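>>> What follows is a predicted protein model with its sequence.
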Amino acid sequence: MSFAVFLAVIGAAFLHASWNALIKQGASKMTGMLILTLVQGAVGLAIAMTRPMPDAHVWVWLLGSGLFHSAYKLFLSYAYEQGDLSRVYPIARGAAPLVVVVISALFLADQISGWEYLGVFVLGLGILTMAQGVFASGESRRLVPLALGSAMATAGYSLVDGLGARVSGDAVAYVGWLFALDAVFFTPVCLLLRGRAVLKADRRAWMMGSLAAGASYGAYAIAVWAMTVAPIALVAALRETSILFAVLIGWVWFGEKLGLGKALAAVMIIGGVVLTRV
């Protein structure tokens, strides 16, 4: 992985933590996520229509991606209703790189060195350690299975999109279409679960959701592009450095506690990132 790609993925990680913070701040997490999805889908469709249509075989990857993304956001919305940003986010993001690297090692042709494997392991362990406080601090344990569901969906779309973007040969068009399909899948699910009330939002909610959509689109467009020029497992792992940004945002913006456990886990995450660069 080149240094330029490395910096781009770290920037994407910051954008990812930022849009999660915007959704967490909203009164209705599901409504905020739906606004994000609708705005993102509209932008994606507009961009996709300026590019050549994907070949028929690419649509299989796009449909799978749309389903995984919808599941990811559904689990994440429910999880944020149960716990803090600095608890939900580490669990939701923590398991994903470990799943991705195992699948990549078994089934994909990406070449990953021993140091990089160690870096992914340390990084994942640090993120999971960050989340252990949910059992010690009396927080709602219901957030754990919801956040883990989000993590599994993250691993799914990371693999599908990394391979799908390579197959398509046009990462810009691929990202545009996947977000358009995500809106098609996610919207009826929200209406089914929450009814028409989920569509009720004031001007501030639309503004926050739209800002989150812009950050989310930029973060994932960078990540998918990076997956076309670097090993998928490494990109997926480096994206999880967003936990550092999320913890800082939770501490400064939401006033969440930053204890010794979180600090130690943050050091482990930084160590994992350094090892992936050895």
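Structure received. Numbers count the residues shown, from 1 in each chain.

>>> Please make it C-alpha for all contacts and neighbour counts, starting now.
OK.

>>> What segments of the stretch 101-250 of the chain are helices?
Along the stretch 101-250 of the chain, the segments classed as helices by DSSP state H, counting those that start in this stretch run 114-130, 133-136, 143-168, 171-194, 203-229, 232-239, 242-252.

>>> Reformat the ones you listed into a markdown table and put mean neighbour count next to each item.
Formatted as a markdown table, the helices of the stretch 101-250 of the chain follow (neighbours: other Cα atoms under 10 Å):
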| stretch | mean neighbour count |
| --- | --- |
| helix 114-130 | 22 |
| helix 133-136 | 13 |
| helix 143-168 | 23 |
| helix 171-194 | 20 |
| helix 203-229 | 21 |
| helix 232-239 | 27 |
| helix 242-252 | 21 |
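
>>> how about these, which one is nearest residue 70?
helix 171-194 (5.2 Å; Cα to Cα).

>>> Who are the packing partners of the closest one?
Other elements packing on helix 171-194 under the criterion 3 or more Cα pairs under 8 Å, 6 or more residues apart in numbering; DSSP states H and E are helix 29-48, helix 58-80, helix 143-168, helix 203-229.

>>> how much does it deviate in direction from helix 58-80?
Computed by axes from the mean of the first three to the mean of the last three Cα atoms, to 10 degrees, the angle separating helix 171-194 from helix 58-80 equals 50 degrees.

>>> Outside of helix 171-194 itself, list whatever touches it.
Identification of contacts with helix 171-194 by Cα atoms under 8 Å, 6 or more residues apart in numbering yields 30, 34, 37-38, 40-48, 51-54, 62-63, 65-67, 69-70, 74, 164-165, 168, 198, 220-221, 224-225, 228.

>>> second one coming, line it up with the first:
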Amino acid sequence: MSAWLLSLEGTEAGHQLALVLAISAAFLHACFGALQKGRHDPWLSRGAIDGMYGLIAMPFALFVVPWPEPHMWLIFLGVFIIHGIYKLLQVASYARGAFTVVYPVMRGMGPLFTVIGASIVFGESFAPLQWFGVAILLVGIFGLAVYNYLYLETERDTLIPALLLALATGLFVAIYTTFDAYGIRATADPFTFLAWFFFIDGVLMPLIAVRHWRRLALRPALPPLMLRGVVGAGIAMASFGCVMMATRLDKVGEAAVLRETSTVFAALIGWLVLRETVGPRRIALMALIALGAVVVELGG
């Protein structure tokens, strides 16, 4: 599998596969975000999910994939720190604001800064039409967040802190996307990076979640939470694996932009699953996001 994937790097087939992987990651990431914002406390949900994917990845990291090269350990330390900060900011934002408001903001910051970071780190460049597509996508994403904010009926007292946290989270989306793309390209076997990423990344949040659970006056039953963790772990591993493979096969910036169509999927999930209101204006803004992604793809 690794040899076949690596043979597609820089080819048209690799570009097409990267496109499919990035869109798949977008849908899966929206599902993952909604899972954290659902019935359970987001701190507990995140802890259960991370703990489960760490356990799933452990035997693959230790016994299946080739062991990381020596230079990879410093990269994994950076991964642990960056993703730890990102998740603390993300969960804090979810705990204070409506999903359909904070999610577009945190995801909207990502593509712009990732494109800039990819140009610096990987020497990538966007055509003028692609930059126009990025602008369309960002107008749709932030327009969606503003619209949701104006018509939100609940959680207004904590919304400003939630939005500030969402902005900071978006910055770390760009940082981890660029850094992880560097990491998966720095090892001979991409599956080595993925297995060790999930093994290492599954350590921090379960410890925080256990501490949080012990402090609760009303502690939720563990079996439903663990079930959510198993489901979420599968979604997280598929989503992250898809976008990381996309960045290995093709441009990091394009993969990052296409992944942010997750905002469209998130709005649909918020409407269909979380019962949050969706109207014609929000549908038009979601269409803008999708249009921006299409323009980025066609402009390349």
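Now that the structure is in, tell me what you want to look at. For clarity, every value in this text was computed on a predicted model and none was experimentally measured.

>>> TM-score for the pair, please.
In this superposition the chains share a TM-score of 0.92, using TM-score structural alignment, normalised by the length of structure 1; 277 aligned residues with a Cα RMSD of 2.0 Å.

>>> Can you flag the buried ones in the contacts of helix 171-194 of structure 1?
Neighbour counting by 16 or more other Cα atoms under 10 Å classes 30, 34, 37-38, 40-45, 47-48, 54, 62-63, 65-67, 69-70, 74, 164-165, 168, 198, 220-221, 224-225, 228 among these as buried.

>>> Please tell me how far the equivalent of residue 59 of structure 1 over in structure 2 sits from residue 190 of structure 2.
Aligned counterpart of residue 59 of structure 1 in structure 2: residue 73 (TM-score structural alignment). Per Cα to Cα, to the nearest Å, residue 73 of structure 2 is found 15 Å from residue 190 of structure 2.

>>> and what of residue 91 of structure 2?
According to Cα to Cα, residue 91 of structure 2 stands 28 Å off from residue 190 of structure 2.

>>> One more: residue 212 of structure 2?
Using Cα to Cα, we find residue 212 of structure 2 at a distance of 34 Å from residue 190 of structure 2.

>>> Alignment lookup: residue 148 of structure 1 to structure 2.
Here residue 148 of structure 1 is matched to residue 167 in structure 2, going by TM-score structural alignment.

>>> Skipping its backbone neighbours, what lies nearest that match in space?
Spatial nearest neighbour of residue 167 of structure 2, chain neighbours left out: residue 106 (5.4 Å); criterion: Cα to Cα, 6 or more residues apart in numbering.

>>> and the one you found, what pairs with it in structure 1?
Mapped onto structure 1 by TM-score structural alignment, residue 106 of structure 2 lines up with residue 92.

>>> for the one helix or strand that match maps to, packing partners?
Using DSSP states H and E, the element containing residue 92 of structure 1 is helix 85-107. For helix 85-107 of structure 1, the packing partners by 3+ Cα pairs under 8 Å, 6+ apart come out as helix 3-25, helix 58-80, helix 114-130, helix 143-168, helix 232-239, helix 242-252.

>>> what's around residue 156 of structure 2, how many residues?
15 (other Cα atoms under 10 Å).

>>> which residues does it contact?
Contacts of residue 156 of structure 2 by Cα under 8 Å, 6+ apart are residue 97.

>>> can you check residue 23 of structure 1 too?
By Cα under 8 Å, 6+ apart, the residues touching residue 23 of structure 1 are 29, 32, 33, 208, 209, 212.

>>> how about it, what's its partner in structure 2?
Checking TM-score structural alignment: residue 23 of structure 1 goes with residue 36.

>>> now swap in residue 103 of structure 1 and tell me
Counting by TM-score structural alignment, residue 103 of structure 1 lines up with residue 117 in structure 2.

>>> before we move on, what about residue 272 of structure 1?
So residue 272 of structure 1 corresponds to residue 292, using TM-score structural alignment.

>>> Noted, bye for now.
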